[in-house]
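In: Below are the sequence and a predicted model; questions follow.
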Amino acid sequence: MVFNAVQFGSLITAALLMIIGTVALVYLDNVVKKIIGAAFIGDGVNLLLISLGYKANGITYILLQNMEINSFLGQASYPLPFALVLTSIVIGASTLAVMLALTVVLYKRHGTLDASTLLSDERFGDDNNE
C-alpha cells in the first residue's frame, strides 16, 4: 500500500494522539486529564480509520451519474471507515459527557480529583458517611 504525503501526515498525527492519550492515562494523576487522554485516544483511532479509508482523487457513490461501473470501481473511495468514524464520534461524545458528569459528582463527594488520593481514601465506596 502506497501512502501519499497527506495520508502519511495523518497517520503520524493519529499515532501521536494515541501515544499522548496513553501517557495521560497512565502517568497523570488528575481525573479530568485522564478523561482528556481517553478522548485523545479515541480521536487518534478515528483519524487512523479515516486515513486508512482515504483514497487520492477518490469519488463517492453520489457521483455515479453517467459513469461506467468499471471506472467507478477503480476510483471509488471505501465508505465503511467513514461510517464507522461517524458512529464513533457520536458514541464518544456521549461517553465523554457521562464521564465528565461522573467527575463532577466525584468532586462534590470527595472534594478532590487526584486519582491517588481517591484510591487511598478509606471512605471510597462507603455510603454510610452521608
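Out: Good, I have the coordinates.
In: hey, let's count contacts and neighbours off CA atoms from now on
Out: Will do.
In: Spatially, what comes nearest to residue 46 if we skip its sequence neighbours?
Out: residue 85 (5.5 Å; Cα to Cα, 6 or more residues apart in numbering).
In: center of the protein, which residue is that?
Out: residue 42 (1.5 Å; Cα atoms, centre = their mean).
In: correct me, but that one touches residue 90?
Out: No. Counting by Cα atoms under 8 Å, residue 42 stays clear of residue 90, with 11.4 Å between them.
In: Name the nearest residue to residue 57, sequence neighbours excluded.
Out: residue 75 (7.3 Å).
In: which ones are touching that neighbour?
Out: Residues counted as contacts of residue 75 (Cα atoms under 8 Å, 6 or more residues apart in numbering) are 57-59.
In: Please compare the first structure with the one that follows:
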Amino acid sequence: MEFLMALMVGALVSAAVYLMLARDVLRFLFGLVLVSNAANLLIFASGGLTPEAPPLVPEGLKAPPPDVANALPQALVLTAIVIGFGLFAFALILIYRSYQTMGTLDSDRMRLAEPEGRD
C-alpha cells in the first residue's frame, strides 16, 4: 500500500513540475495545486496506512495501541487542505483580474515594468 502511495506522490509531483514549467499562469496554478496535493498525500502516508486499525484510543487506556495510525498527520493534512483551498481561490481571482487588466495569461507578455527591447 505504501509503495502505491509513493508512486502516486511521484506521479503528482512530476505532473505538477510539467505544468509549472509552462508559460501559462493558469497552468502554473494547477501545478501548484498538484504539488500541494502530493505533499498532503506524503504527510498522510507518513502517519501510517492502517485501514483496519483507526487512530482511536480504546476506553480505559490513556494512549492508542502501537499498531494504529498516527492521528497528527491526519490533522495536519486537514488543515493543509483548507489552507490550500484558500490559496487556490485567492490565486484564481488574482489571475482573473490580471487577465482582465492585461488581456493575456502568458507570463512573458505580462511584463509591464520591463522595457520592450530587453530580453
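Out: Okay, I see it. Just so it is clear, the model here is predicted, and its values are computed rather than measured.
In: What is the equivalent residue in the second structure for residue 45 of the first structure?
Out: Taking TM-score structural alignment, the alignment pairs residue 45 of the first structure with residue 39 from the second structure.
In: element containing the counterpart of the residue nearest to residue 46 of the first structure in the second structure?
Out: Counting by TM-score structural alignment, residue 85 of the first structure lines up with residue 77 in the second structure. Element membership for residue 77 of the second structure, per DSSP states H and E: helix 71-102.
In: related to what we said a few turns ago, next, see which of the contacts of residue 75 of the first structure are matched by contacts in the second structure.
Out: With both residues aligned by TM-score structural alignment, their matches' Cα atoms under 8 Å, the contacts of those that the second structure also has are residue 58.
In: For residue 50 of the second structure, which non-adjacent residue is closest in space?
Out: residue 69 (5.8 Å).
In: just checking, the one you found is part of a strand?
Out: No. Using DSSP: H, G, I helix; E, B strand; the rest coil, the assignment for residue 69 of the second structure is coil, not a strand.
In: Let me see the contact set for it.
Out: Residue 69 of the second structure touches 47-50, 53-55, counting by Cα under 8 Å, 6+ apart.
In: hmm, 10 Å instead?
Out: Taking Cα atoms under 10 Å, 6 or more residues apart in numbering, we find residue 69 of the second structure in contact with 44-56.
In: Which of these are still contacts in the first structure?
Out: Compared against the first structure with both residues aligned by TM-score structural alignment, their matches' Cα atoms under 10 Å, those retain 47-50, 52-56.
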